[in-house]
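1. Fold the following and give me the result.
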Amino acid sequence: MPEESPECETHQRRRNLLHHWFNRFNLSYTHVHHTAMEGTEVVNLPVAEEENPDNNTEETDISESKVLAENVGCASPVSDSGVKLPTYNLCTKPLQVCGAWRTYGKNSFTKGCKWSPDGSCILTNSDDDVLRLFNLPPHLYQMPTDWDEVEELTPILRCKEGGLIYDYAWYPGMSSAVPASCCFASTSRGSPVHLWDAYTGELRCSYRAYNHLDEPESAYSIAFDTHGEKLYCGFNKMVRVFDVCLPGRTFEERPTNLKRMGQAGFISCIAFGPPGVYAAGSYCKTVAVYSTSDGQLQFILHGHQGGVTHLQFSPDGTKLYSGGRKDYSILCWDLRNLGKVLYRMQRTVTTHQRMYFDISRCGNYMISGNTNAIVTVWDLRTPPFYLDDLGAIMKPGLFFKDHRDCVNGVSLHPTLPMYATASGERKFCNLSDDDDSLFVMPEANKSDNSLRLWWVPQEESSDAC
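-> Have a look, this model is predicted:
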């Protein structure tokens, strides 16, 4: 008989280890009502330790779970069975189908929202230093057409951090079919990077960074690479790379600024796109692209008026979008021609908070919130118009105002024609001349700390995805 290849032996070991960890921790599918996805394969991830672990330690080998299911809606008009899936146009005004309000209260504003990679749940950050996980209501999987009333969502998990949460990220291979892959990472002030179990809310492990004085440092931004094998963390003039399978203090250092050359400032956001490169944004208003193999700087992009707070590559990997704080433009960079900004998308950002945007899986639409409570949608297939002072400007395809406060977070569902928005910001009272009320909250400053889910009506037109 021919000998088995090393690759086959590796896959066999992974299957055996997966079976071992499932039995050891008695993992169950009943903690969270995630939806199973078909066509997953297993790779290496740290799993939570037992309450009374043995003295002997072993490397956990259960990571990468790549979801191979086809995308619904704009990214996949035909399913595997040959049935045509519904199409939708994000420039159609959506219907609000559910949301969460009471869980945040009046003084705990949200700081963005992110759908899980398999779309079964959504994660939010808020000013009370708590990450909340919400299930997608089961009836929304049926693509209903009639709505009775807006449903109030309640979080199924709450993960409390010890300080201000700087950033958080889903494990890219997350699939409810593989409970070991259901996890997310977060970084907060005064703490290492934490990896949380999305089924139980327990802390699985920590990734600890230390500076040249052997003092612990907190990351300001985090991102998993495309395959979920590495965890990239942004610091002051530094990116530190952890192996996801090796929690602790083992990491690779990649300085971004040496001898006043390169990208200076705190690395505020990181994004992965085409194979072999990643992008990093800085509070010094720059965007830089690096090689994933060795962290070698490829080029630096200038053009923002404020510190860069969010980055995202287009699905085809040819364009990079960047947005900044107190910056009225989302910039589009063509990676094939980096001489200038390809075009801008105007939005209202008057504060220093992180303002998210998102791109549809088909690459045809972008959606962003504004500090004036408006949600804006752009059709990226339309040609831009030109202004003498700004250059090429992309015209919005839709904007609507159903929030009463700053919309800081938006996230498009990976498979269904829907998206989520998160709103809220810090409020300040005005001094009053009235002796009975020294501090007065203006009516215009009433808070709207909420998460809302929006359903996009189906469209049968050539403009749909």
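2. When you work out contacts or count neighbours from here on, use the C-alpha atoms and nothing else.
-> OK.
3. Straight-line length of stretch 334-349, end to end?
-> Across stretch 334-349, the terminal residues are separated by 23 Å (CA to CA, to the nearest Å).
4. Show me how far that stretch is from its chain's centre.
-> How far stretch 334-349 lies from its chain's middle: 21 Å, per CA atoms, centre = their mean, to the nearest Å.
5. so what's the closest residue in space to Y419 that isn't next to it in sequence up against?
-> Using CA to CA, 6 or more residues apart in numbering and skipping the chain neighbours, the partner closest in space to Y419 is L412 (4.3 Å). With contacts defined as CA atoms under 8 Å, 6 or more residues apart in numbering, L412 is in contact with 115, 358-360, 418-420.
6. Strands along the stretch 101-250 of the chain, start to end?
-> Assigned strands in the stretch 101-250 of the chain, in chain order: 110-115, 121-126, 130-135, 151-152, 157-160, 165-170, 183-188, 193-197, 203-207, 209-210, 216-217, 221-224, 230-235, 238-243 (criterion: DSSP state E, counting those that start in this stretch).
7. Show me what the third one is packed up against.
-> Applying 3 or more CA pairs under 8 Å, 6 or more residues apart in numbering; DSSP states H and E, one finds that strand 130-135 contacts strand 121-126, strand 157-160.
8. hmm, 10 Å instead?
-> strand 110-115, strand 121-126, strand 157-160, strand 165-170 (3 or more CA pairs under 10 Å, 6 or more residues apart in numbering; DSSP states H and E).
9. Going by neighbour count, which residues of stretch 326-346 are buried?
-> Neighbour-count burial for stretch 326-346, counted by 16 or more other CA atoms under 10 Å, picks out 326-334, 341-346.
10. and this one, so I can compare the two:
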Amino acid sequence: MVNDTVKTWIPSCIASTVYSADVDEVTESETPLARVPESDVNAQSFKSAEWTPDGTTLLTDSADHHIRTFVLPPDLLDSPSDPSTTLFLSSVRDHPIRLASALAPVSVASYSLVNPTTEAFITPHSIIYPSSLGGTHFLTGSDSLICLFDVSRPGKDGPVSWLPTIPSKRKQIVGGGIGMKGIVSALAVSPTGDGILAAGTFTRQVGLYNSNGSGELLGTFSIAKTEANRVIGGKGITQLVWSPCGRYLYIAERKSDGVLVYDVRVTGQMLGYLRGRKAMTNQRMSIDVIAAGVDGAHEVWAGGTDGFMRGWKNPMYAAGGQDPEWEMKVHDDTVSSAVFHPTGSVVATCCGQRNNPSSPSDSGPKESNRKKRENSVKIWTLPS
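-> Reported below is the predicted structural model:
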């Protein structure tokens, strides 16, 4: 069903990655973020993008296992902040967690997450380095486990806190214990300073913990058996985002056409859901929540597989399903990330998906991969 009330906006692209063969196609209003070899159009397949806290640099994660840094031109924004806050964390299987600088390809420090019994590396499936912890600690989520690390203690010492999300594997097997079992695939710390950590799993459960994940369990709930499940689907939590006021929790899943809205004051109470996201895929597709005025007003933004990004205004005030308020075409492929600059006036988007070569049995002339797929990063200004 088409919703005629959705407002179609036309954003202005002010910067983008440029492939070597397309340099002549850049408009005068666009600033090239980087010139990329034509051979990278399929290899890159941008999976996600994220701003550094100071807003001067954009980091991307790609399907070719590379993290790329895009430093914004000084004249692109009116007043960029201190470019020194550009440290980021990354992890790969069977290796320590790495702290590095986005401005130099060198490792600043590394941290070991090792099973004390088997001495095998534990692979984090989620990592957060929240500003609410002052840059001194970070958190990881793995199989039924949340760990807290002290940045000032690199090396083999490991986490300063180990928090199993189930009391014990033995109790869980025999049916006892309270908690949640499964890979911790998403983490988010409340922005209000109350130290509440939300953790989500691929088994579609959410747990709330105090003391930034090193304290006691406040409660768990499942998102599987809800009214929204029949409408928008969902096959495992991929992202948790708090509202700016710290009262509402937004839950994004793979294979889902929307976003769930929960009031964390009443653990497990779903307020409603956002529909029309267009994300029925196993690919991780991130959402963003931005403040939009006073009295806790905010918006939720997300990209879709159809190349659009969409926004929902004050979704916490509507019960049941809510359609997007705005939509705008930003890419010709799956929009894996749509993230707002800290100033709120600029948004970065990236797109791409894994691309299989054309089958030899295809009839007719074959298009080039460049025409079939768009893998790019773009910076936009939104209409007022």
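11. Now the TM-score, please.
-> Overlay of the two chains. TM-score (TM-score structural alignment, normalised by the length of the second structure): 0.78; 329 aligned residues with a CA RMSD of 2.7 Å.
12. which part of the second structure lines up with stretch 107-127 of the first structure?
-> Aligned by TM-score structural alignment, stretch 107-127 of the first structure falls on residues 43-63 of the second structure.
13. any idea how far D358 of the first structure is from A185 of the first structure?
-> Note on D358 of the first structure: its distance to A185 of the first structure, by CA to CA, is 20 Å.
14. One more: C159 of the first structure?
-> To A185 of the first structure, C159 of the first structure is 11 Å away according to CA to CA.
15. intersection of neighbour lists for the two?
-> Common neighbours of C159 of the first structure and A185 (criterion: CA atoms under 10 Å, 6 or more residues apart in numbering): 196-197, 203.
16. among these, which ones are buried?
-> Neighbour counting by 16+ other CA under 10 Å classes 196-197, 203 among the shared contacts of C159 and A185 of the first structure as buried.
17. Closest one of those residues to F22 of the first structure?
-> Distance to F22 of the first structure, by CA to CA, is smallest for D197 among these, at 14.1 Å.
18. I figured the closest one hits S176, correct?
-> No. Applying CA atoms under 10 Å as the test, D197 of the first structure and S176 come out as separate, 11.9 Å apart.
19. can you give me the helices in the stretch 151-300 of the second structure?
-> Secondary structure of the stretch 151-300 of the second structure (DSSP state H, counting those that start in this stretch): helices at 169-173, 227-232.
20. Just name the most buried of those helices.
-> Mean neighbour count, computed with mean count of other CA atoms under 10 Å, is highest for helix 227-232 among those, reaching a mean of 17.
21. Other residues contacting it?
-> 223-224, 233-235, 253, 255-260, 270, 272-280, 320-321.
22. again, only using 6 Å
-> 256-258 (CA atoms under 6 Å, 6 or more residues apart in numbering).
23. Repeat that for stretch 423-443 of the first structure.
-> For stretch 423-443 of the first structure, contacts defined as CA under 6 Å, 6+ apart pick out 109-110, 405-408, 448-450.
24. swap in stretch 7-23 of the second structure?
-> Counting by CA under 6 Å, 6+ apart, 29-38, 326-328, 376-382 sit against stretch 7-23 of the second structure.
25. can you tell me which of those are in strands?
-> 31-36, 326-328, 377-381 (DSSP state E).
26. got those residues as JSON lines, with distance to T140 of the second structure columns?
-> As requested, these are arranged in JSON lines below (distance: CA to CA, whole Å):
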{"residue": "T31", "distance to T140 of the second structure": "36"}
{"residue": "P32", "distance to T140 of the second structure": "35"}
{"residue": "L33", "distance to T140 of the second structure": "31"}
{"residue": "A34", "distance to T140 of the second structure": "32"}
{"residue": "R35", "distance to T140 of the second structure": "34"}
{"residue": "V36", "distance to T140 of the second structure": "33"}
{"residue": "W326", "distance to T140 of the second structure": "34"}
{"residue": "E327", "distance to T140 of the second structure": "34"}
{"residue": "M328", "distance to T140 of the second structure": "34"}
{"residue": "V377", "distance to T140 of the second structure": "27"}
{"residue": "K378", "distance to T140 of the second structure": "30"}
{"residue": "I379", "distance to T140 of the second structure": "30"}
{"residue": "W380", "distance to T140 of the second structure": "32"}
{"residue": "T381", "distance to T140 of the second structure": "34"}
